[in-house]
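Undergrad: Predicted structure and sequence below. I'll ask about it afterward.
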Amino acid sequence: MAKVLMITGDFVEDYENMVPFQALLAMGHDVDAVCPGKKSGESIATSIHDFEGFQTYTEKRGHNFELNASFADIIAEEYDALYLPGGRAPEYLRLNAKVIEIIQYFATADKPIASVCHGPQLLSAAGVLEGKKVSAYPACQPEITMCGAEYVELPMDSAITDGKLVTAPAWPAHPAMLKQFVALL
């Protein structure tokens, strides 16, 4: 079974954090959920994003999620794959140099990476999307294309794999995204 690193943070999308974390564990994979500046046993706040007929998603406070590993202790080479959930966390996580360095390591090492919703903001900031076909929440399309990737508009319940990269527009795509990600593990 694979050892998966999940980089997450405050106000990550609740489902995009919890569902893959629990599903991968249930399949027998080891998953370390980490957040810069936080240690194992500490919690992050999550948000629930819903699609209720407005021009964009709505946001409500979600659950607290307990981290099971410490960001400061991460050695990227010890992991087989990387998972990057969406929500608002990626907008500030991409400012962390170590987060960017870790993402670049996984891309350069050609290890599986899965990212959903706003998670590809991290991939864009790390400069690892050039020439890739990438899905994300539609509001992320400009930065996906500006970094040299092809933005692929998908139904909210679909995902796309390009090489070792699996991306999806939002949490309704969990079944498709996880199926494709696990196939790479």
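TA: Received, thanks.
Undergrad: Going by C-alpha atoms from here, please, whenever you check contacts or count neighbours.
TA: OK.
Undergrad: show me where this protein has helices.
TA: 14-26, 89-93, 97-108, 120-125, 141-146, 174-184 (DSSP state H).
Undergrad: can I get those in CSV with distance to L5?
TA: Formatted as CSV, those follow (distance: least, CA to CA, whole Å):
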stretch, distance to L5
helix 14-26, 10
helix 89-93, 15
helix 97-108, 10
helix 120-125, 14
helix 141-146, 23
helix 174-184, 13
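Undergrad: which of those helices is buried the deepest?
TA: Greatest average neighbour count among these goes to helix 120-125 (a mean of 24), per mean count of other CA atoms under 10 Å.
Undergrad: from the chain's centre, how far out does it sit?
TA: 9 Å (CA atoms, centre = their mean, to the nearest Å).
Undergrad: what's the closest of the helices of the chain to A114?
TA: Evaluated over the helices of the chain, closeness to A114 peaks at helix 174-184, with 6.3 Å, by CA to CA.
Undergrad: okay, pairing it with this:
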Amino acid sequence: MAAKNILMLVGDYVEDYEVMVPFQALQAVGHTVHAVCPDKKAGDKVRTAVHDFEGDQTYSEKPGHNFALNATFAEVRAEDYDALVIPGGRAPEYIRLNEKVLDIVRHFAAANKPIAAICHGAQVLAAAGVLEGRSCSAYPAVGPDVNRAGGRYVDIPSNKAHVDGNLVTAPAWPAHPEWIAKFLQVLGTRIEL
């Protein structure tokens, strides 16, 4: 397996598990992962939020860890990367306002490179206009965004993932085992045990 260079788009109050787990898991199997945030550089940190499901009408939110970025957003060239990861949390609602973020997402979609988005990450896909004719899972509250962007929202259990070609999506962090496994399949990653 040739190791892939993977770009991860994050921002303050990204969901803690949804940034930490794939960042570490993808590196553990040999890939290079660069986590970037608009207006921040390598060594800067973003705050994270822990979203939990405790029986309320929506998730609860608690402070998470600080997450250190390992690359500089201003230096990112999308063509240098083989795949894209967009974690959820609150970050997608505002990083989607950054035109360079949208251009990066459009590059991966146009080049048919693997894209993994979880939870609210689909807000960035919708804003970039890359969901037309595609099926996509997301946190249920993001379903209307997916549909309005010309996609088809797929309502699946929170521990499941959905694949549509190069696009791997899931509703929330309970889906990590399946979401990451399916993303690794789309990446063509082979793990020898």
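TA: Arrived safely. What you see is a predicted model, and the numbers here were worked out from it, not measured in a lab.
Undergrad: Could you get me the TM-score between them?
TA: Once superposed, the chains reach a TM-score of 0.99 (TM-score structural alignment, normalised by the length of structure 1), with 185 aligned residues with a CA RMSD of 0.4 Å.
Undergrad: hang on, the earlier thing: quick one: which of the helices of structure 1 is nearest S43 of structure 1?
TA: Among the helices of structure 1, helix 14-26 sits nearest to S43 of structure 1 (CA to CA), with 12.5 Å.
Undergrad: now the angle between helix 174-184 and that closest one, please.
TA: Here helix 14-26 of structure 1 runs at an angle of 40 degrees relative to helix 174-184 (axes from the mean of the first three to the mean of the last three CA atoms, to 10 degrees).
Undergrad: quick check: helix 14-26 of structure 1 aligns to which part of structure 2?
TA: Counting by TM-score structural alignment, helix 14-26 of structure 1 lines up with residues 16-28 of structure 2.
Undergrad: quick one: the counterpart of P87 of structure 2 in structure 1 and G53 of structure 1, what's the gap?
TA: Using TM-score structural alignment, the equivalent of P87 of structure 2 in structure 1 is P85. The gap separating P85 of structure 1 from G53 of structure 1 is 23 Å, by CA to CA, to the nearest Å.
Undergrad: Contact partners for the residue nearest the centre of structure 1?
TA: Residue closest to the average C-alpha location in structure 1 (CA atoms, centre = their mean): L84, at 1.7 Å. Neighbour list for L84 of structure 1: 6-8, 113-116, 119-120, 122 [criterion: CA atoms under 8 Å, 6 or more residues apart in numbering].
Undergrad: Next, count neighbours for the aligned partner of K62 of structure 2 in structure 1.
TA: Using TM-score structural alignment, the partner of K62 of structure 2 in structure 1 is K60. By the criterion of other CA atoms under 10 Å, K60 of structure 1 has 13 neighbours.
Undergrad: Nearest residue to K60 of structure 1 in space, please, no chain neighbours.
TA: Spatial nearest neighbour of K60 of structure 1, excluding adjacent residues (CA to CA, 6 or more residues apart in numbering): I48 at 5.1 Å.
Undergrad: same thing with E66 of structure 1?
TA: Using CA to CA, 6+ apart, the nearest residue to E66 of structure 1 is S43, at 4.3 Å.
Undergrad: Alignment lookup: the one you found to structure 2.
TA: S43 of structure 1 maps onto K45 in structure 2, by TM-score structural alignment.
Undergrad: Correct me if wrong: its match contacts N70.
TA: No. With contacts counted by CA atoms under 8 Å, K45 of structure 2 stays clear of N70, the gap being 9.1 Å.
Undergrad: Structure 2: matching residues for stretch 159-166 of structure 1?
TA: Following TM-score structural alignment, the aligned partner range for stretch 159-166 of structure 1 in structure 2 is 161-168.
Undergrad: contact partners of the matching stretch?
TA: Stretch 161-168 of structure 2 is contacted from outside by 112-117, 134-137, 154, 169-171, 175, 178-179, 182-183, 186, using CA under 8 Å, 6+ apart.
Undergrad: Please report the distance of the match of K62 of structure 2 from N96 of structure 1.
TA: 26 Å.
Undergrad: Kindly report the same for Y57 of structure 1.
TA: Y57 of structure 1 is 26 Å from N96 of structure 1, by CA to CA.
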